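J.: sequence and computational prediction follow.
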Amino acid sequence: MIFKRGDTTPPPATTLYQLRQRIASLGDDFWIDNGLGQHVYRVDGKVLRLRLTLVLRDTSGNELLHLQRKLLRLRETMVMQHGGQTVASLHKHLIGLRDRFTIDLADGGELQTRGNFLDHEYTVSRDGPVVAEVSKRWLNIRDTYGISIVEGQDIPLLLAMPCASTSCVMRGADVRALLKILIVGVSLWVTTLIVDGVDVQTDSTSEEILTFAAVGLIFGVVNVVLKPIIHVLGCAFYVLTLGLFALVVNGGLLLLTSWLSGLLHLPFHVDGFWSAVWGSLIISVVSWVLGLFLRV
């Protein structure tokens, strides 16, 4: 580690750079500042490109690195180029509880990351030794984090790395949210096949798919909004019933989803409390299995 855990003293101005916490979410451009707050690099986001594209430039507008996401890859990949030549490729690991990335260098060797990307607290090492550290604790500026780079390292490359990885994490979060909605939709479909009293009545397959997706979104929102409140207010019931009260809660939330679907003229219906309880149980099991398989 370059700095001890818990150390809030910023590194020297010549080695510290400031980056925005949310980058290129709408394809906007932004500056990277040094520790003195002076503009030293600019990042251009290309929102209208099919593939996520970032361009790192110096203060004169000269292109230093061109970063572009590769499509149709099993794992998230962004290629970094200079003058049309690939200098590095960033790959997101498929396995692990936290986001992790490896950067393969064209001239040999690799950069590896370790830490928490969502909180912007991680280190970057090259073939073992740490060459950069990213942290929010050095700065008191909102939505900004710092990156300290060891002297003699490739500064543009190490600045491009957090830009690329943050974009992948943001995109990955959007994809996971979409997958969760799809998982709930599939779980609802399975439930209609198993549980009498939970059904969807449509005239076409496409309408049925859209209905399950919409109901899945409603069910997800209902759970996110109400479940934490119910957990707090009904914690005693959870304890007294050894957790069985959760079946009642989940059934009630499914009934509420059915009622809201009716208000929105969606052909989804749950007939009675017990159908809701069994239906919510099937939804939970199927969602859990699909979540394990898709690592959501």
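T.: Nice, I can see it. Numbering: from 1, shown residues only.
J.: use CA for all of it now, contacts and neighbours both
T.: Fine.
J.: which helix or strand contains residue 202?
T.: For residue 202, there is no helix or strand it lies in under DSSP states H and E.
J.: another structure for you, compare them:
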Amino acid sequence: MAAFLVRTVFTGFALWIASLIVPGIDFVGGSNNWEKLGIVLVVAVIFGLVNAVIKPIVQIIAIPFYILTLGLIHVVINAFMLEITAWITRNTTHWGIEVDDFFWSAIFGAIVISLVGWGFAMIMKEPYE
């Protein structure tokens, strides 16, 4: 349970950093800071579920593209997972994450989220699982 909470907080922080850096990615909803923090954490949980359930299926289907693009398709798949998360939050609630367009907001957002996640992995010497 602790590993899930740590991973969720790190994912939420990565999403928040992406919303600050990337034009076209914004969090919608929340009138005060506590509500916005709750929205970020809920979106992080949804993003984690999308990555756990849908991403492996897409990666298996995309094996030929991994070979063809020497792995660069991974950025596009991560952007697709960000778009799916935005679609889920947009169509089920009136708050969440909003991605304006796939090219370049989602692509650049996926790169920023990956870099922030990589930075957290470098900081964490011991696995938090």
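T.: Sure thing, it's come through. Fair warning: this is a prediction, and the values are worked out from it, not measured in the lab.
J.: TM-score for these two?
T.: Scored against TM-score structural alignment, normalised by the length of the second structure, the superposed chains reach a TM-score of 0.89; 123 aligned residues with a C-alpha RMSD of 1.2 Å.
J.: what is the corresponding segment of the second structure for stretch 112-127 of the first structure?
T.: Counting by TM-score structural alignment, stretch 112-127 of the first structure falls onto no part of the second structure.
J.: my bad, should have said stretch 232-249 of the first structure
T.: If you align by TM-score structural alignment, stretch 232-249 of the first structure falls on residues 60-77 of the second structure.
J.: how long is the matching stretch from one end to the other?
T.: Taking C-alpha to C-alpha, to the nearest Å, stretch 60-77 of the second structure runs 11 Å from one end to the other.
J.: again, but for stretch 227-239 of the first structure
T.: Span of stretch 227-239 of the first structure from end to end, C-alpha to C-alpha: 16 Å.
J.: got the buried residues for it?
T.: Buried positions in stretch 227-239 of the first structure, judged by neighbour count with 16 or more other C-alpha atoms under 10 Å: residue 227.
J.: before we move on, what about stretch 195-203 of the first structure?
T.: Within stretch 195-203 of the first structure, the residues that qualify as buried are 195, 197-200, counting by 16+ other C-alpha under 10 Å.
J.: ranges for the helices of the second structure?
T.: Along the second structure, counting by DSSP state H, helices occupy 2-21, 33-61, 63-69, 73-92, 107-123.
J.: have a look at how far, on average, the shortest one is from the first structure.
T.: Okay, so that is helix 63-69 of the second structure. For helix 63-69 of the second structure, the mean deviation from the first structure after alignment is 0.4 Å (mean C-alpha distance after the TM-score superposition for the first structure).
J.: can you lay out the helices of the second structure as TSV showing distance to residue 98 of the second structure?
T.: As requested, the helices of the second structure are arranged in TSV below (distance: least, C-alpha to C-alpha, whole Å):
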stretch	distance to residue 98 of the second structure
helix 2-21	9
helix 33-61	11
helix 63-69	27
helix 73-92	5
helix 107-123	11
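J.: those: which one's closest to residue 100 of the second structure?
T.: Among those, helix 73-92 comes nearest to residue 100 of the second structure, with 9.3 Å by C-alpha to C-alpha.
J.: and that closest one, what does it pack onto?
T.: Secondary-structure packing of helix 73-92 of the second structure (3 or more C-alpha pairs under 8 Å, 6 or more residues apart in numbering; DSSP states H and E): helix 33-61, helix 63-69, strand 96-99, helix 107-123.
J.: which of those is buried the deepest?
T.: Mean neighbours per residue, mean count of other C-alpha atoms under 10 Å, is largest over these for strand 96-99, with a mean of 24.
J.: which strands and helices sit next to it?
T.: Contact here means 3+ C-alpha pairs under 8 Å, 6+ apart; on that basis strand 96-99 of the second structure packs against strand 25-28, helix 33-61, helix 73-92.
J.: same list (these) but as a markdown table, adding distance to residue 116 of the second structure.
T.: Shown next, in a markdown table, are these (distance: least, C-alpha to C-alpha, whole Å):
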| stretch | distance to residue 116 of the second structure |
| --- | --- |
| strand 25-28 | 16 |
| helix 33-61 | 14 |
| helix 73-92 | 14 |
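J.: and residue 67 of the second structure, which of these is closest to it?
T.: Per C-alpha to C-alpha, nearest to residue 67 of the second structure of those: helix 73-92, 9.1 Å.
J.: mean deviation, that closest one versus the first structure?
T.: Helix 73-92 of the second structure sits 0.9 Å off on average (mean C-alpha distance after the TM-score superposition for the first structure).
J.: okay, the angle between that helix and helix 33-61?
T.: In terms of direction (axes from the mean of the first three to the mean of the last three C-alpha atoms, to 10 degrees), helix 73-92 of the second structure departs from helix 33-61 by 130 degrees.
J.: so how far is residue 120 of the second structure from residue 91 of the second structure?
T.: Per C-alpha to C-alpha, residue 91 of the second structure is found 31 Å from residue 120 of the second structure.
J.: what do you get for residue 49 of the second structure?
T.: In terms of C-alpha to C-alpha, residue 49 of the second structure sits 19 Å off from residue 120 of the second structure.
J.: now the helices for the stretch 51-200 of the first structure?
T.: All helices of the stretch 51-200 of the first structure, identified by DSSP state H, counting those that start in this stretch, fall at 155-194.
J.: spell out the residue ranges of the strands in it.
T.: Remark: strands assigned in the stretch 51-200 of the first structure by DSSP state E, counting those that start in this stretch are 53-58, 63-69, 77-82, 85-92, 101-105, 110-116, 121-126, 130-135, 144-149, 198-200.
J.: circling back to that earlier point, in CSV: the helices and strands packed on helix 73-92 of the second structure, plus distance to residue 15 of the second structure.
T.: Formatted as CSV, these follow (distance: least, C-alpha to C-alpha, whole Å):
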stretch, distance to residue 15 of the second structure
helix 33-61, 7
helix 63-69, 25
strand 96-99, 9
helix 107-123, 6
